[in-house]
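1. predicted model follows, preceded by the sequence.
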Amino acid sequence: MRFIDLRSDTVTMPTDAMREAMYKAEVGDDVYGDDPTVSKLEAYAAALLGKESALFVPSGTFGNQLALFTHCKRGNEVILSDDSHIVMHEVGGASVIAGVQLRTLPTKKGEMNPREVASKIRGEDIHYPSTGLICLENAHSNGRVISLENMAEIYGIAKNHGIPVHLDGARVFNAATYLNIDVKEITKYCDSIMCCLSKGLCAPVGSILAGSKDFIDKARKGRKLMGGGLRQSGFLAAAGLVALQDMIHRLKEDHENALLLGRELSKIPGIKVEMDDIHLNMVFFDMQDTGYDSDQLVDEFFNRGIKINSAEDGIMRFVTNYWVSEEDVRHVVKTMKELLSA
């Protein structure tokens, strides 16, 4: 049975072109620096993101945690939003790996208030930790794109205080697609960036960490310490190259399918869709007024060939991706209507 999988865009399978590229990849030992496919991917990614250098890492969480580990000294404080992926979904890794303290700020739809950021930067005092890093996230994991104005203001504050900025850009190409700009218009407001090659870009494994040459040279050693020296990783990097070269320009289709899904779900009595929050390929909605249990919905959908996650804090999330067509979206909506009216 073929499943329509709306749990996340992390569930995407590699395309035929990726499988072919992986099969034919020329590889070497990347820890020694002689895997030509990894080197090609890193150079391509650095240029694409507007940074001096880049590093292939196993995952997005790995890339974010490596950035904290590289930028910061143990005991530093990191300013970031309380709803960011680093805080919410990275298993408290910042305290274990980098040994840093997280100073979290509330957001308005994912955007931190620049004045609040400025007020939380530590002054010189024997009792205070030093502010070592500010982290932003764009696109945000709430499905929204953060404005360039917000990023620019926070980046300017950071520069005035000599503090680096790291961008969790797991879906930065989705953000650039939404804003209809070159991705470098986003990444110019950060000193380092992590972006995922999997998720909507369909590579099976891997992310990119990019920044200055000095930063990446230091991060490369940190990657080895963290167990990320993957030897003949060119087989994986080959798929990553296809992701960056071929898959970015079709993300608009996923966004359009998400908008269609949101519009159609919003027509169903009892379902409240946050239409203003559909910037990317994510649809968040509240179906509590239908009286239908979300865990039961997971089971019923699965029995009908559709994979979804249950509600988190009362909110459901459906995520479109390369393997979810417009026809699939309409089938999901039809199935939802049938179950709620039964």
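-> Everything's here; your move.

2. for the rest of this, base every contact and every neighbour count on C-alpha atoms.
-> OK.

3. which strands and helices lie in contact with the longest strand belonging to the chain?
-> Using DSSP state E, we find that the single longest strand of the chain is strand 131-137. Applying 3 or more C-alpha pairs under 8 Å, 6 or more residues apart in numbering; DSSP states H and E, we find strand 131-137 packed against helix 60-71, strand 77-81, strand 165-168.

4. got a markdown table for the ones you listed, with mean neighbour count too?
-> Converted to a markdown table, the helices and strands packed on strand 131-137 look like this (neighbours: other C-alpha atoms under 10 Å):
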| stretch | mean neighbour count |
| --- | --- |
| helix 60-71 | 25 |
| strand 77-81 | 24 |
| strand 165-168 | 27 |
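
5. just send the ones you listed back as TSV, with distance to residue 189 too.
-> Shown next, in TSV, are those (distance: least, C-alpha to C-alpha, whole Å):
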stretch	distance to residue 189
helix 60-71	16
strand 77-81	15
strand 165-168	8
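
6. here's the one I want to compare it with:
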Amino acid sequence: VLTDAYTPAVASDDPLHGGAVHREGARNDYAAVALGVAPAELAAEADSVTFCLSKGLSAPVGSLVCGSAEFVQRARRMRKMVGGGMRQAGVIAAAGIVALETMVDRLAEDHEHAQLLARGLAQLPGIRIDPAEVQSNIVVFGVDDGVAFQRRLRDAGVLTTAFGPARVRMVPHYGISRGDIEEALERVRHVVEAAA
């Protein structure tokens, strides 16, 4: 997680060139929860920011771009030039509004589930993870063969992502309960025991 000091440091890094600072915030809300700050604080020193309404906030689709009126107007023009416009997007916008108004407060639950998952994984032989290093809802752990382990987990009904040759990624999110985490840990334990 990039700290709230990161963007101001970037913004002041090269004042001679006068470049704009953009903060890509696909996971901005998760970072804000992890750091215990408001999402706006993370973007305060940026000239523009984008953030995703579907990651964590659980809208079916959508992202927002924020900045000065001039920047947003230019972004809209560019979007139209490359064919990125949508018609009748009000239904999608409504889902985004609901996500912003109702889903932000529940993001901490995903972090708690990630910690539960990380602590459980740390107890299993052959899995390398330090739960203290899990800062948000992304749990990455080491194994000898990430691709093969991911395949065995998939066969056991646990969906993960091979994250390089010797790492696997798991990401608790909305719709994943504490019971689901416990069930996943039990299935991972069976996979580990079967491979021993």
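-> Ah, there it is. What you are looking at is a predicted structure, and each value in this text was computed from that prediction instead of being measured.

7. residue 47 of the first structure is nearest to which of the helices and strands packed on strand 131-137 of the first structure?
-> strand 165-168 (16.6 Å; C-alpha to C-alpha).

8. superpose on the second structure and give me the mean offset of that closest one.
-> Here the mean offset of strand 165-168 of the first structure against the second structure after fitting is 0.6 Å, by mean C-alpha distance after the TM-score superposition for the first structure.

9. distance between that strand and the chain's centre?
-> Mean-position distance between strand 165-168 of the first structure and its chain equals 11 Å (C-alpha atoms, centre = their mean, to the nearest Å).

10. onto which residues of the second structure does that strand map?
-> Mapped onto the second structure using TM-score structural alignment, strand 165-168 of the first structure covers residues 21-24.

11. who's in contact with that stretch?
-> 7, 10, 11, 43, 45, 46, 47, 48, 49, 50, 51 (C-alpha atoms under 8 Å, 6 or more residues apart in numbering).

12. just the buried residues from these, in ChimeraX please.
-> Selection of the buried residues among these in ChimeraX, burial being defined by 16 or more other C-alpha atoms under 10 Å:
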select :7,11,43,45,46,47,48,49,50,51
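
13. looking at the contacts of stretch 21-24 of the second structure, spot the one nearest residue 151 of the second structure.
-> residue 51 (31.6 Å).

14. tell me the residue in the first structure aligned with that closest one.
-> Residue 51 of the second structure maps onto residue 195 in the first structure, by TM-score structural alignment.

15. pretty sure its match contacts residue 211?
-> No - the pair residue 195 of the first structure / residue 211 is not scored as a contact, 11.7 Å apart, by C-alpha atoms under 8 Å.

16. returning to that earlier point: ok, the match of residue 51 of the second structure to residue 244 of the first structure distance?
-> To residue 244 of the first structure, residue 195 of the first structure is 11 Å away according to C-alpha to C-alpha, to the nearest Å.

17. just residue 229 of the first structure next, same as before
-> 22 Å.

18. count of residues packed around the aligned partner of residue 75 of the second structure in the first structure?
-> Aligned counterpart of residue 75 of the second structure in the first structure: residue 219 (TM-score structural alignment). Using other C-alpha atoms under 10 Å, the number of residues around residue 219 of the first structure comes to 24.

19. which element is residue 219 of the first structure on?
-> helix 213-225 (DSSP states H and E).

20. which residues are contacting that helix?
-> Counting by C-alpha under 8 Å, 6+ apart, 31, 52-55, 57, 66-67, 69-71, 209-210, 229 sit against helix 213-225 of the first structure.

21. again, 7 Å this time
-> Around helix 213-225 of the first structure, the neighbours that count as contacts under C-alpha atoms under 7 Å, 6 or more residues apart in numbering are 52, 53, 54, 55, 66, 70, 210, 229.

22. would you mind listing the buried residues in it?
-> By 16+ other C-alpha under 10 Å, the buried positions in helix 213-225 of the first structure come out as 215, 216, 218, 219, 220, 222, 223.

23. which position in the first structure aligns with residue 114 of the second structure?
-> Per TM-score structural alignment, the equivalent position to residue 114 of the second structure in the first structure is residue 258.
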